[in-house]
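[1] sequence plus the predicted model coming up.
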Amino acid sequence: MTDLSSVLDRADQNLTASLERLFGLVRIRSISTDPAFKDDCRKAAEWLMAELENIGFEASVRDTSGHPMVVGHHPGARTDAPHVLFYGHYDVQPVDPIELWEDDPFDPKVKDLGNGRKIVTGRGVSDDKGQLLTFVEACRAYKDVHGNLPVRVTVLFEGEEESGSPSLKPFLEAHADELKADYALVCDTGMWDADTPAITASLRGLVGEEVIITAANRDLHSGMYGGAAANPIQILSKILGGLHDETGRVTLEGFYDGVEETPSNIKSSWEALGNSRSDFLGEVGLSELAGEKGRSLLELLWARPTCEINGISGGYEGQGFKTVIASKASAKVSCRLVSGQDPEKIRESFRAYVRSKIPADCSVEFLKHGGSPAIQLAYDSPVLTKAKTALTEEWAKPALVVGVGGSIPIVGDFQKMLGMESLLVGFGLSDDRIHSPNEKYDLKSFHKGIRSWARIIEALAK
């Protein structure tokens, strides 16, 4: 087994140079959504290719219909070692409004906040340039000490994550054999707090539906037709009101098929975090949980499926008052799914429910707005267990296994298209201001993130 302490020492010794490399990458204005920065995105891809080559990867920039991908391969020390695919993205969000930045967003700096806390500032330092470089720099430290890596590594760096990843699925399809590994490593998430590392084991899936109900062939005068003509807003309101019962459970047939209870030890660890509903909801002016009765806050956010009404439209919505019975009414509804739920079955169940409530002389139309399954890494997965132990050893506080209420599409793509589970470990903090002016990344997150990945790849090799 390798001498891990020497690798960690080298990561410490390399920190100043690692930070300079981060500065070099952040200075590249790789804003993917703005065509004016097309050349900068390619420059960032070529920069990353060169850095991978410098530490012994066979790396290349791959053209797509949009911004290029960067792919790198390292054989590792053993042909029978585990094979991991590490994913990150080099593109960044636009910097607007520029006048709110304290410094040039592409002129990174280290700032001392006092009490021993230092931060790195600049667009992309947290999302995701600093995060992806923690892994690259961990590999560098390993190579410096041992001349090799303990696992086989494939790297995939994307340049369109912040603009919807239009080229990603075609690229995965075209290069599936090359990119498939034992599991994926993703560093685009965060810590629980500044001292507590976290592994994201679950991501909720999504079903998005828009429903449009049409009654009369034109808007009607409510005095002349009220009480006699079908009112699509009333029909729609009744339908939406029936989506939940008095306990907060979703009433769609088969909605909870495949949904399993979270293990009691995991729920207990969540409850021990002390996240109270008053603290969480108080920030937005609320105080009472509105989901399924008898569930804790974090259970509702991370482990239970939902059905939410996101928008309603119909009739006169301008200033003043107009006595009209609308011809049409529409609503947008999204379901957040957990592991075991089939997005298309949920979609069909929703549509069947709505159709069953439509009067014979009215019609309904549905518009599909995306769908993806939930992701759940088994809580007893050896990969998760090894990573949890490695993180705990680095941070001296037990690593938490958490969930995310939203979705990260790339993780679903890895599972569906490449048959790989993903281990999500990130070192961002809630105050990193990603996508906003004055983005930052704690220097501690960058430094200990490098050390953490060194520990994780060592653990995965065992």
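    Looks like it arrived, so ask away. Residues are numbered from 1 along each chain as shown.
[2] alpha carbons only for contacts and neighbour counts from here, please
    Noted.
[3] could you say which helix or strand holds residue 401?
    In this assignment (DSSP states H and E), residue 401 forms part of strand 400-404.
[4] and the residue nearest to residue 304 when sequence neighbours are not counted, what does it touch?
    Distance criterion Cα to Cα, 6 or more residues apart in numbering; nearest residue to residue 304, sequence neighbours excluded, is residue 338 at 6.3 Å. Contacts for residue 338 (Cα atoms under 8 Å, 6 or more residues apart in numbering) come out as 203-205, 259, 303-305, 373-376.
[5] which of these count as buried?
    With burial judged by 16 or more other Cα atoms under 10 Å, the buried subset of the contacts of residue 338 is 203-205, 303-305, 373-376.
[6] the structure to be compared is supplied as follows:
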Amino acid sequence: MSDQLEHYFTSNRQAHLEELSQFLRIPSISVGTEHKEHIRKAAAWLADSLKSGGMEHAQLLETGGNPVVYADWLHAPGKPTLLIYGHYDVQPSDPDDRWDSPPFEPTIRDGKLYARGATDDKGQLFIHMKAVAALLATEGKLPVNIKWCIEGEEEIASKHLFALLEKEAEKLQADAVVISDGPMQERGVPSILYGLRGLCGFQLDVTGPRHDLHSGLYGGGVQNPIFALSELLASMKNNEGTITIDGFYEGVEPLSEADRERFTTLKHDDAKVQRDLAVNALFGEAGYSFLERTTARPTLEIHTITGGFQGEGIKPIVPSSASAKLSCRLVDQQDPDRIFELIERHIELHKPAGVEVKLTLLVKGKPFRVSTDNPYIQAAARAYEAGFGASPVFVRAGGSIPIVDSFSRLLEAPVVLMNFGLPDENLHAPNEHFHLENFDLGLRTVCHFVRLVGAP
């Protein structure tokens, strides 16, 4: 880090935090329609801020929903182009009475900035904005070309971004996509995500008689939809945690020695998880550790079961219907559409007599994985070493971010997931906050990354 750049960050720190606070005061909640005005205010604020930081062509790209903010700086001929993605929408703040300070009045306490959106994702996005602006201000140019794609619907599953990527693929074309929208492994231990699981969520409805029946008159004589649903659910997984849907594991690659070594280096404490969850045992697919099961292996989980009388006491009926909501986390080459077809076939083959079944796809997303040997990933690792003074760990995440695969596939570019948040920062919960230590280190890390990518 040059003395000039270090002086810039030190002397402008308070101004940067005040500017970030302006951004955080905008309640850009994307759930529902109540905050449409604030959504557009946040998008306009971003465009103005990018422009004041030296970016060009700052504009709002209309999507049919909330606008996407685009800007660029393309004056480094022959150098790579980075597309920086983030989102300006936030989750609702409720329950507001659980916050120690108002959710849209940013407050600094104990070295942490408290506000809705502080870590998810305004604070982390702001790091990139100010790092790029700092390089321009101190050096008059950038060592790479930069594009921005900042959406306002991430918290509602990026409803319109997929179509925009297809429509604007040429405008957004880049050599790599950079995203900071999640936690590091832990404080002082930066991490780079090289894998995300895909998703296939669906609802299973089972219907029997045209209305609820008196169990004394009809019990034992007609199929009970709850029993039928229970049979179907039980047929999908055995007592060793293996999913028994024929063809489900097609496209799942065996864990390599390198993958398993990375899991070992994380030094995960299974016993602590068991104690924290207050369960008498952990359970999952045989032959795999807890970390492997929850990040690198596919799953099938039941989220909701409904049917029959739900009130206090008992209502002795044979219910007319029952339903369940489930989802599968997917890895490697598993495709959510193919998985849904396999589940449909399994349900049809195992459907008990006396009921009808209906399967409805609710949500889907493909898994994502990038080689840790990719030069952009390696540049991120070296940047963390310079910025944080610590080598990052390479991790696979159990969650799903469908838009990451879309970026990789439509733009044919690697995605670099380098995060600056921490796991305990209450994203989506009351008292969301962002550690300012990571804000400071993140600024320097991004500068190192940009320079490494643009190096001859």
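    Everything's here; your move. All values reported here derive from a predicted model rather than from experimental measurement.
[7] still on that earlier bit, average offset of the strand holding residue 401 of the first structure relative to the second structure?
    Compared with the second structure after the fit, strand 400-404 of the first structure shows a mean deviation of 1.4 Å (mean Cα distance after the TM-score superposition for the first structure).
[8] which residue is the nearest non-sequential neighbour of the most centrally placed residue in the first structure?
    In the first structure, the residue lying closest to the centroid (Cα atoms, centre = their mean) is residue 408, at 3.3 Å. Computed as Cα to Cα, 6+ apart, the closest residue to residue 408 of the first structure that is not its neighbour in sequence is residue 203, at 7.1 Å.
[9] what's residue 308 of the second structure aligned with over in the first structure?
    Aligned by TM-score structural alignment, residue 308 of the second structure pairs with residue 315 of the first structure.
[10] what of residue 208 of the second structure?
    With TM-score structural alignment as the criterion, residue 208 of the second structure lines up with residue 215 in the first structure.
[11] roughly how far apart are its match and residue 311 of the first structure?
    Counting by Cα to Cα, to the nearest Å, the gap from residue 215 of the first structure to residue 311 of the first structure is 20 Å.
[12] of those two, who's got more company?
    Under the criterion of other Cα atoms under 10 Å, the comparison of residue 215 of the first structure against residue 311 puts residue 215 first, with 24 against 11.
[13] in a helix, residue 58 of the second structure, correct?
    No - applying DSSP: H, G, I helix; E, B strand; the rest coil, one finds residue 58 of the second structure to be strand, outside a helix.
[14] tell me the contacts of the closest residue to it other than its chain neighbours?
    Among residues not flanking residue 58 of the second structure along the chain, residue 71 sits closest, at 4.1 Å (Cα to Cα, 6+ apart). Contact partners of residue 71 of the second structure, counting by Cα under 8 Å, 6+ apart, are 47, 50-51, 55-59, 147-149.
[15] all the helices of the stretch 1-150 of the second structure, residue numbers only.
    3-24, 36-52, 122-139 (DSSP state H, counting those that start in this stretch).
[16] so residue 289 of the first structure touches residue 276, yeah?
    No - with contact defined as Cα atoms under 8 Å, residue 289 of the first structure does not reach residue 276; the gap is 10.4 Å.
[17] what residues are shared contacts of those two?
    Counting by Cα under 8 Å, 6+ apart, the residues touching both residue 289 of the first structure and residue 276 are residue 297.
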